[in-house]
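> turn this into a model:
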Amino acid sequence: MQDKIVMVTGANSGMGLATTMELARRGAYVIMVCRSAERGEIARAAAIIESGSQNIELMIADLGDLDSIRRFVIEYKSRYQVLDVLINNAGVVSLKRQLTSNGFEMNIGINHLGHFLLTNLLLDRLMVADQGRIVNVSSGAYKVGKIHVEDPSLKKGYNVAKGYAQSKLANILFTKQLAVRLKGTRVTVNCLHPGAVLTNLGVDRKTGFGKRVYMLLRPFFLSAEQGSQSAIYLATAPEISGVSGEYFYRQQIQKLSPRATNMIDAQWLWQWSEEQVGL
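All right, here's what the predicted structure looks like:
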């Protein structure tokens, strides 16, 4: 990974921070994409100490704000001509139905649409890499997910499992359809289930709601470092340089449920996503 440019979204905590540290340790130049400059700077300082590398940069983007994503990409392209690896790691779990600044239900808006726009806008920089890689962090929660074609923003009957699972299924269908579109290029795209990693996704930063549950469950889950291993593998392993459109768990390709291989749904999702983000 020496001197390769790697971008990690949601890099200020959890798996994103663990991924940043390890890739910087391996010689990559890592761009941490964070929403908060304050939390991002604290995380960057910790990552520099832990990795022993100064090649870690913080850039600000809010994946719930399409204009913020576009500004971020313009800034990146003004400074960098190539991107070797894009790790779409950032994610939310919205306990109640909330909307992004663009009016999207938050799970689908950030976990899928934000990354959909970011990835598409950066494709030209990935195309010029020796072997560009896109890594999408999904979840085993996709198995109970469904793309609600008639109501993707879940205006009726919202619950957290329904919203989160739909967004994680969307990550996989996005991966599948993008792999089709990238066929014949030097860019690959794969997705992964990190395992049962306990993150602070369900903890409300303002009220602290969910923190007690987090502390109680912590001993039974993987650490962020353990959970980041699949993303690191997909970003670095030479033996999968020609593998694209697959879903990994513990560095192995996994068989997907029929909903996650439904290319009609994948095509519908792609077209709907293009319309939503203005591509």
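
> CA atoms for contacts and neighbours, from now on please.
Noted.

> what about residue 81, how many residues close to it?
12 (other C-alpha atoms under 10 Å).

> what do you get for residue 47?
Applying other C-alpha under 10 Å, we find 26 residues neighbouring residue 47.

> got the buried residues for the helix or strand containing it?
When elements are assigned from DSSP states H and E, residue 47 belongs to helix 37-51. The neighbour-count check on helix 37-51 (16 or more other C-alpha atoms under 10 Å) flags 40, 41, 43, 44, 47, 48, 51 as buried.

> here is the second sequence; please produce its structure so I can put it next to the first one:
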Amino acid sequence: MNQAGGPMAGRTVVVTGATGGIGKATALGLAAMGARVAITGRDAARAGAAAGEIRAAGGQVDVFVADLSSQAEVRRLAEELLRELPRIEVLVNNVGGYWDTRHVTADGLERTFAVNHLAPFLLTNLLLERLKQSGPARVVTVASNAQSMGRIEFDDLQDERSYSGSRAYNQSKLANVMFTYELARRLRSTSVTANALHPGMVSTAFGAEDPSVIQRLVVPFMRPFMKAPDQGAVTSIHVASAPDLERVSGLFFTKSKPMSSSAQSYDETAAARLWRVSADLVGLGAAA
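From the prediction side, this is the model:
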């Protein structure tokens, strides 16, 4: 049930990848707290259905359709969001995926890195001025504990030499955390915060397009022990809305509490390098 005077009343929240799973549960939860939510998804029918659920629960919702594997689509989405939303108090970078075999995007980039890291990197940068104008504002990026197994392979970011779905995924999730920490450093003198989080092991359709052997054989047996999407969204909702986090920035949350991420994630030199490389790959160059 929507709370007109709820803790998020009057605030606009953008949630990417919100047509199912954790993203939809995050949007539903924040709408129930009074936020106006803008959801993005690549399938118009699924986005419409998700919006219908949010409206049925009494929430305010706007729908934006975009395939975030394409930089042109990310840029178009940003333009539409800026045109339609006078204020953006929270950006939840939720979109993500896992592909067991190597796929290349329309931009000629490896899909896991493009969707999981470059899309939120580009979208955040394109919306940053609006977030600053709307401050206090928050950038919340859904990472994963897989970051602890990740390595940023600067000599082979696109996994052209050899591809492993899990290695590509782990790298992208470490990139999410390093991006968050670098963004927090860059936003230190502003009223915009940046935090990342691990949602937990959640039962969703994650990886269903191109599953690994483990996902096909093991996950069905693990599902009874995995969190439901609404449980998986708890930390995202907390980091996006908790009043006591208004000035808290540059942290990694698990179970709604700040936790240490991997030693590599705190390498400021590598994070600055990743930012420069990412900016070049998405065409932001020195402007970022």
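
> quick one: TM-score?
TM-score of the superposed chains, computed with TM-score structural alignment, normalised by the length of the first structure, equals 0.95; 275 aligned residues with a C-alpha RMSD of 1.6 Å.

> before we move on, back to that, and the buried residues of helix 37-51 of the first structure, which is closest to residue 67 of the first structure?
Distance to residue 67 of the first structure across the buried residues of helix 37-51 of the first structure (C-alpha to C-alpha) is lowest for residue 40, with 19.8 Å.

> aligned counterpart of the closest one in the second structure, please.
Taking TM-score structural alignment, residue 40 of the first structure has residue 47 as its aligned residue in the second structure.

> now do residue 246 of the first structure
Checking with TM-score structural alignment, residue 246 of the first structure has residue 251 as its match.

> leaving out sequence neighbours, find the closest residue to its match.
Spatial nearest neighbour of residue 251 of the second structure, excluding adjacent residues (C-alpha to C-alpha, 6 or more residues apart in numbering): residue 195 at 5.1 Å.

> what about the strands in the stretch 51-200 of the first structure?
Assigned by DSSP state E, counting those that start in this stretch, the stretch 51-200 of the first structure shows strands spanning 56-60, 85-88, 133-137, 188-192.

> for the second one, grab the matching residue range in the second structure.
Meaning strand 85-88 of the first structure. So strand 85-88 of the first structure sits over residues 90-93 in the second structure, by TM-score structural alignment.

> which residues does that stretch contact?
11-16, 120, 124, 131, 137-142, 236, 240 (C-alpha atoms under 8 Å, 6 or more residues apart in numbering).

> also stretch 155-175 of the first structure?
Here stretch 155-175 of the first structure makes contact (C-alpha under 8 Å, 6+ apart) with 93-97, 107-108, 111-112, 116, 136-148, 154, 189-191, 245-247, 260-263, 265-266, 269-270.

> if we go to 7 Å?
93-97, 107-108, 111-112, 136, 138-139, 141-142, 144-147, 189-191, 245, 260, 266, 270 (C-alpha atoms under 7 Å, 6 or more residues apart in numbering).

> please check those and keep the buried ones.
Buried among these by 16+ other C-alpha under 10 Å: 93-95, 97, 107-108, 111-112, 136, 138-139, 141-142, 145-147, 189-191, 245, 260, 266, 270.

> now stretch 272-279 of the first structure, how far from the centre of its chain.
Centroid separation for stretch 272-279 of the first structure versus its chain: 18 Å, with C-alpha atoms, centre = their mean, to the nearest Å.

> residue 35 of the second structure maps to what in the first structure?
Using TM-score structural alignment, the equivalent of residue 35 of the second structure in the first structure is residue 28.

> pull the number of nearby residues for that match.
Neighbours of residue 28 of the first structure using other C-alpha under 10 Å come to 23.

> what does residue 229 of the first structure give?
So residue 229 of the first structure, with other C-alpha under 10 Å, has 20 neighbours.

> now check the second structure for the residue matching it.
Under the alignment (TM-score structural alignment), residue 229 of the first structure pairs with residue 234 in the second structure.

> repeat for residue 127 of the first structure
Checking TM-score structural alignment: residue 127 of the first structure goes with residue 132.

> any idea how far the aligned residue in the second structure for residue 174 of the first structure is from residue 279 of the second structure?
The alignment partner of residue 174 of the first structure in the second structure, by TM-score structural alignment, is residue 179. Distance, residue 179 of the second structure to residue 279 of the second structure, using C-alpha to C-alpha, to the nearest Å: 11 Å.

> the more surrounded of the two?
In this view residue 179 of the second structure and residue 279 are compared by other C-alpha under 10 Å, and residue 179 has more residues nearby, 27 against 19.

> mean deviation of the helix or strand hosting residue 230 of the first structure from the second structure?
Taking DSSP H and E as the criterion, residue 230 of the first structure maps to helix 229-236. Compared with the second structure after fitting, helix 229-236 of the first structure deviates on average by 0.6 Å (mean C-alpha distance after the TM-score superposition for the first structure).

> tell me how far that helix lies from the chain's centre.
Remark: helix 229-236 of the first structure is offset 13 Å from the chain centroid, using C-alpha atoms, centre = their mean.

> ditto for stretch 198-206 of the first structure
Computed by C-alpha atoms, centre = their mean, the chain-centroid distance of stretch 198-206 of the first structure equals 17 Å.

> ok, and for that stretch, which residues are buried?
Neighbour-count burial for stretch 198-206 of the first structure, counted by 16+ other C-alpha under 10 Å, picks out 198, 199, 200, 201, 202, 203.
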